[in-house]
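> mind looking at a prediction? Sequence and model below.
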Amino acid sequence: MKAFFALVALAAGAAAQTASFLIPQPGATIAPGSTVTVQVHQDESTSDDVQLGIAIGLATCFSGTCANYDPAQDGMGTILYSGPFNPQFNSSDPEAGLQESFTLTFPGSTGPSVLSIAQMQAVGVNKIPTFNVVDVVIEMSD
């Protein structure tokens, strides 16, 4: 029983340390072919965590809606960035917490789309690997 509670505590701690989008916000409109600065926020950790990297992808929802689109099952589409993730505090925006900005060029497709992050990190004293996927629905339009 102790092992069960330890696993639940570890899972809760890992889930609380996920990355999310500061910019763009849900429903934002981005012009196809444009270069946009994307800001990724990282929740502060109460335990030791090591960022292993992230990927940022863009998938067009061809059905006209992204309501049932799940990047963890349906794919991330076009990968706009993959590599290191090293979020830091920004002294000009301390309320935003840990964050990192990425300048990305968005492809030429139009319509509702899902911008997603796949994040890999090692959490806690034992460096338990965790994998998180989060997304935001945006509109690709001129």
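Yep, it's here. Residues are numbered from 1 along each chain as shown.

> for the rest of this, base every contact and every neighbour count on C-alpha atoms.
Will do.

> which helix of the protein spans the most residues?
Across the chain, the longest stretch assigned as helix under DSSP state H is helix 2-15.

> name the next helix or strand downstream of it, please.
strand 19-23 (DSSP states H and E).

> how about the residue nearest the centre of the chain, nearest residue that isn't a chain neighbour?
Centroid-nearest residue in the chain, with CA atoms, centre = their mean: Ile117, separated by 3.0 Å. Spatial nearest neighbour of Ile117, excluding adjacent residues (CA to CA, 6 or more residues apart in numbering): Ile56 at 4.6 Å.

> check it against this one:
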Amino acid sequence: MKSLLVLASLALSALAQQATIVSPAAGSVLFAGNTVTVEVQQTEAATDDMQVAALIGFRACPDGDCSTFNPATDGVGPNIVFAGAFTPAHDPNQPQKGLFQDFTFQIPAGSAIGDSVFSLGHLQAVGANNVPVFNTSMVVVTVL
């Protein structure tokens, strides 16, 4: 019973520390060929955590429908925005943003018009035993 409580506590702690895409906002209209900043925020850790990696991708939604898309099973797509160490930091000029990291990406000029998705795969090690935790995040945008 005690080990179950420890596992539940660790799971809740990890959920509270997820990284998410906060910009562009869901429903944003972006233009093919233009540059966009993808901002990923990491909530403050309640326990020890070590950021390991982020994988951010961009893709058109299959058949223009993003309702069933899941980056954990469908992948992040063929256009990689970033793949590497995730090192969110505080900006003293913008303390309200908390921990974040920005990534710049140019929407491919030949992108399909319609709904597309930015997806994030995030890996971190949590707690004193560095338990690996993987989470995903996504935001649907419209490309014109």
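Noted; the coordinates are in hand. Bear in mind that the values here come from a model prediction, so they are computed numbers and not experimental data.

> where does the TM-score land?
Remark: TM-score between the superposed chains equals 0.94 [TM-score structural alignment, normalised by the length of the first structure]; 141 aligned residues with a CA RMSD of 1.1 Å.

> just give me the match in the second structure for Thr130 of the first structure.
Aligned by TM-score structural alignment, Thr130 of the first structure pairs with Val133 of the second structure.

> how about residues contacting whichever strand or helix holds that match?
According to DSSP H and E, Val133 of the second structure maps onto strand 131-143. Strand 131-143 of the second structure is contacted from outside by 14, 18-21, 24-32, 66, 71-72, 111-126, using CA atoms under 8 Å, 6 or more residues apart in numbering.

> narrow those residues to just the buried residues.
For the contacts of strand 131-143 of the second structure, a burial check counting by 16 or more other CA atoms under 10 Å picks out 14, 18-21, 24, 30-32, 66, 71, 112, 114-126.

> narrow those to those in strands?
Counted as lying in strands by DSSP state E, out of these, are 19-21, 30, 114-126.

> alignment lookup: the residue nearest to the centre of the first structure to the second structure.
So Ile117 of the first structure corresponds to Leu120, using TM-score structural alignment.

> re the thing from before, which residues touch the residue nearest to Ile117 of the first structure?
Applying CA under 8 Å, 6+ apart to Ile56 of the first structure gives the contacts Met76, Ile79, Leu80, Tyr81, Ser82, Leu115, Ser116, Ile117, Ala118.

> how close does it sit to Gly97 of the first structure?
Ile56 of the first structure is 20 Å from Gly97 of the first structure, where distance means CA to CA, to the nearest Å.

> next one: Ser113 of the first structure
For Ser113 of the first structure relative to Gly97 of the first structure (CA to CA), the value is 27 Å.

> what do you get for Leu115 of the first structure?
As judged by CA to CA, Leu115 of the first structure and Gly97 of the first structure stand 21 Å apart.

> same deal with Ile54 of the first structure?
18 Å.

> again, but for Ala55 of the first structure
20 Å.

> and what of Leu22 of the first structure?
Distance from Leu22 of the first structure to Gly97 of the first structure, by CA to CA: 10 Å.

> any common contacting residues for those two?
Taking CA under 8 Å, 6+ apart as the contact rule, Leu22 of the first structure and Gly97 both touch His41.

> and stretch 33-46 of the second structure, how far apart are its ends?
Stretch 33-46 of the second structure: ends 40 Å apart by CA to CA.

> tell me which residues in it are buried?
Val38, Glu39, Val40, Gln41, Gln42, Thr43.

> was I right to think the fifth one contacts Phe100?
It refers to Gln42 of the second structure. Yes - between Gln42 of the second structure and Phe100 there is a contact under CA atoms under 8 Å: 5.9 Å.
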